[in-house]
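Visitor: Provided below for reference: sequence and predicted model.
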Amino acid sequence: MPLDEGVEAEHRSQAKAPLTPGQRARLILAHITVYLAAALFMLPLIYAFFSALKPNGEMFAMPPRLIGSEVRWSNFVEVFKFGPFWTYIFNSLLVAIAGTLVVLIVSSCAGYAFGRLRWKGRDAVFILFLATLMVPAEVLVIPMFQVMQWFNWVDTYQALVLPFAFGAFGTFLMRQFFRGIPYEMEEAARVDGAGPIRTFVLILLPLSKSALAVLSVFTFLSFWNSYLWPLIVTVDYNARGTLPVGLASFSGLTGTRWDLQMAAAIISMIPTTLLVIVLQKHLVKGIAMAGLGGR
């Protein structure tokens, strides 16, 4: 029997071995802990969902009740009549998808340059680049707005996408992942005549699907939930407003429609939830490999 098959057979036999009472108790305790933690995190979402079905006057009723006097599914329909909510959804999808694509391209290229290529001053430049993570985004708002004015990009889609598409987090994540890939694979490609670009495109990128999935989710969520920058750089909210800005529109001088705001918040969670579910397998693998990478 080949060595690999023998190792796999041994692992299968160990997996089928009966659990001892202590192991079974620890396994049950672990499952209970996970289920309790999941239920704890789900409680606010469940309360938000049922609050979206209440009449507006019962949102702050005392004592609090999970279900109101009537269930108003019409709140989810009325959200789209209250304002240009479809426009908010389209703008958020456009900005989040475009920003994610730019970040993936820039971060993978920069991570390859910092993690695999050897050039003078590489580590010093990377440390300086990484130090930008310590600068709060709020500090950069005024300089970035001035730059957008110089380019005449205020109230445009490129102003919503480009300023935050060149951050250091994605580069650091991809660098750590690339440094965890054995150099022998790259050397074998070079022996076959592949240059740095071809090696990057044909060898390293296909091996980086999990890390790219992690970066995609984090970046998409960042653009999707961004509120301060779209609020500042957008002038015509009805045309280029994003979902966080649109959610704030339910509060006005005449009061706040809490029921519609809750319904809109529930709707806004659907795309990100679906994204995490679809990429769940790659997320677990990517976080583990990117976090342990490096030489």
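Guide: Nice, I can see it.
Visitor: contacts and neighbour counts: CA atoms only from here.
Guide: Noted.
Visitor: what's the helix or strand for Gly246?
Guide: Assigned by DSSP states H and E, Gly246 belongs to helix 243-248.
Visitor: could you list every helix and strand in contact with that helix?
Guide: helix 85-115, helix 209-225, helix 258-278 (3 or more CA pairs under 8 Å, 6 or more residues apart in numbering; DSSP states H and E).
Visitor: so how far is Phe177 from Ala290?
Guide: 5 Å (CA to CA, to the nearest Å).
Visitor: do Glu78 as well
Guide: As defined by CA to CA, Glu78 lies at a distance of 46 Å from Phe177.
Visitor: before we move on, back to that, which positions within the helix holding Gly246 qualify as buried?
Guide: 243-247 (16 or more other CA atoms under 10 Å).
Visitor: stretch 96-116 too?
Guide: 96-104, 106-116.
Visitor: now the strands for the protein?
Guide: 251-252, 255-256 (DSSP state E).
Visitor: may I see the ones you listed arranged in TSV, with mean neighbour count as well?
Guide: Formatted as TSV, these follow (neighbours: other CA atoms under 10 Å):
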stretch	mean neighbour count
strand 251-252	11
strand 255-256	11
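Visitor: so for Ala39, which of the ones you listed sits nearest?
Guide: strand 255-256 (29.5 Å; CA to CA).
Visitor: quick one: that closest one to chain centroid distance?
Guide: Its chain's C-alpha centre and that of strand 255-256 lie 31 Å apart, by CA atoms, centre = their mean, to the nearest Å.
Visitor: count the residues that sit near Leu43.
Guide: By other CA atoms under 10 Å, 11 other residues sit near Leu43.
Visitor: mind listing what it touches?
Guide: By CA atoms under 8 Å, 6 or more residues apart in numbering, the contact set of Leu43 is empty.
Visitor: wait, Leu173 touches Ala211, no?
Guide: Yes: judged on CA atoms under 8 Å, Leu173 makes contact with Ala211 at a distance of 7.5 Å.
Visitor: try this one next to it:
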Amino acid sequence: MSTPVRGIDVVAGGVSASIGAGLFLGLAPAASLAGRWLPAAVLIAALAGGLAVLSTSERPSETLPVSLRRFGFTLGMLARLAAAVAIAGTVAVYLTPLVALVLVAVVTAMAASPVPPAVVRAAAIAVLIVLAVVVTACLAIAPVTPAVAPPDTGSVPGVLAAAGLLTVCFFGADAAARPGRRRPVAVVLVIVALTSLAVAGAALHQLGAPRLALAPAPLRAALAAADATAIERLLIAGVVVACGFALLGVLRGLRVAGVPRVRLVVVSGVATALGMLLIEPTAALAAAAVLLLGDATFRAVAGRHPGVAR
């Protein structure tokens, strides 16, 4: 008899799988698109990503024709591999490529075996605490007013594009999906949405949209602007833990019929490491956003259209 999974462990797994490249890296390109309307883009991303996850989390693909199952499988695999590359690239930006490679190797080994629920809970709590400290530091210090106010580049199309990019923050909620139980998914989405909104608002407050858009490591730049570099090591630790468990969620979510799990995880880990060395993390993040939205759209349509399911 299998041991029932507690609700708090399900939520912790979803939160730990959600906070990664989108929040630590995606705020810069999102700010370049949305400008000072970045918080609005976060809210739209939460709505779009949340609806996508809720509408597809319980949609099995076994009833689809073989050709459509293959297409959906390919689309889903590419989306998750792009997300894995973006996560590894985020660690390389905040630390070094060597550290990112070591993290990928460690997470690949972890993904091949069960992880104690207590470890996942501790990781989720630690990441949320780190982000709370960063938000507090950014809001506690008044930002420096520039001598010449830079122009705001935000626009309605830019806000929508930024929202599409930031939807990657919410697809990790799939890890909380359980048949007939949508409440854990909704709880994860609310936690991630509030966290993302707080972090985006704090970074925007401290840097302003133009400076935020140019920051390779947005949260590190926000701490530097707030004269809070004393807690930079805490931020780096949070990045490693958050991206490690987000990557773990991606690798553990990969499924291929007929392929042993260990072999699939190892191959995916190697592909992630190579992709991190060859692809810019922001490009991988944008690709992940497009592919994840495409995968969610495909599953939603294929699972509901009567002509497709025949």
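Guide: Good, I have the coordinates. Note that the coordinates shown come from a computational prediction; the quantities given were computed from them, not determined experimentally.
Visitor: where does the TM-score land?
Guide: Laid over one another, the chains give 0.28 as their TM-score (TM-score structural alignment, normalised by the length of the first structure), with 127 aligned residues with a CA RMSD of 5.7 Å.
Visitor: between Ala290 and Phe177 of the first structure, which one's more packed in?
Guide: Phe177 (29 against 22).
Visitor: how close does the more buried one sit to Ala188 of the first structure?
Guide: 19 Å.
Visitor: try Ala38 of the first structure
Guide: For Ala38 of the first structure, the distance to Ala188 of the first structure - CA to CA - is 46 Å.
Visitor: contacting residues around the most centrally placed residue in the first structure?
Guide: With distances taken as CA atoms, centre = their mean, Phe218 lies nearest the centre of the first structure, 2.2 Å away. Residues near Phe218 of the first structure by CA under 8 Å, 6+ apart: none.
Visitor: how about the strands of the first structure in CSV, adding distance to Val125 of the first structure?
Guide: Conversion of the strands of the first structure to CSV gives the following (distance: least, CA to CA, whole Å):
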stretch, distance to Val125 of the first structure
strand 251-252, 46
strand 255-256, 49
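Visitor: closest one to Ile277 of the first structure among the ones you listed?
Guide: strand 251-252 (31.7 Å).
Visitor: of Leu173 and Ala211 of the first structure, which one has the most company?
Guide: Shown here are Leu173 of the first structure and Ala211; by other CA under 10 Å, Ala211 has more neighbours (27 against 22).
Visitor: does the more buried one really touch Ile287, like I thought?
Guide: Yes: using CA under 8 Å, Ala211 of the first structure is in contact with Ile287, at 7.0 Å.
Visitor: returning to that earlier point: okay, and the common contacts of Leu173 and Ala211 of the first structure?
Guide: With CA under 8 Å, 6+ apart as the test, Leu173 of the first structure and Ala211 both reach Ala290.
Visitor: picking up where we left off before, list residues touching both of Ala290 and Phe177 of the first structure?
Guide: Common neighbours of Ala290 of the first structure and Phe177 (CA under 8 Å, 6+ apart) are Ala211.
Visitor: and the residue lying closest to Leu243 of the first structure once chain neighbours are set aside, how many neighbours?
Guide: Using CA to CA, 6 or more residues apart in numbering and skipping residues adjacent in sequence, the residue nearest Leu243 of the first structure is Tyr88, 5.0 Å away. Other residues near Tyr88 of the first structure come to 23 when the count uses other CA under 10 Å.
Visitor: next one: Met144 of the first structure from Asn225 of the first structure, what distance?
Guide: On the measure of CA to CA, Met144 of the first structure and Asn225 of the first structure end up 19 Å apart.
Visitor: give me the contacts around stretch 101-121 of the second structure.
Guide: 8-9, 12-13, 16, 88, 240, 244-245, 247-248, 251-252, 261-262, 265-266, 269, 272-273.
Visitor: can you rerun that using 7 Å?
Guide: Defining contact as CA atoms under 7 Å, 6 or more residues apart in numbering, one finds that stretch 101-121 of the second structure is touched by 9, 12-13, 88, 244, 248, 251-252, 262, 265-266, 269, 273.
Visitor: filter the residues you listed to the buried ones?
Guide: 9, 12-13, 88, 244, 248, 251-252, 265-266, 269, 273.
Visitor: please flag which of those sit within helices.
Guide: Applying DSSP state H to these, the entries found in helices are 9, 12-13, 88, 244, 248, 251-252, 265-266, 269, 273.
Visitor: okay, the residues you listed in a markdown table with distance to Ala21 of the second structure next?
Guide: Converted to a markdown table, these look like this (distance: CA to CA, whole Å):
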| residue | distance to Ala21 of the second structure |
| --- | --- |
| Asp9 | 22 |
| Ala12 | 18 |
| Gly13 | 17 |
| Ala88 | 8 |
| Gly244 | 10 |
| Leu248 | 13 |
| Leu251 | 15 |
| Arg252 | 17 |
| Val265 | 20 |
| Val266 | 21 |
| Gly269 | 17 |
| Ala273 | 15 |
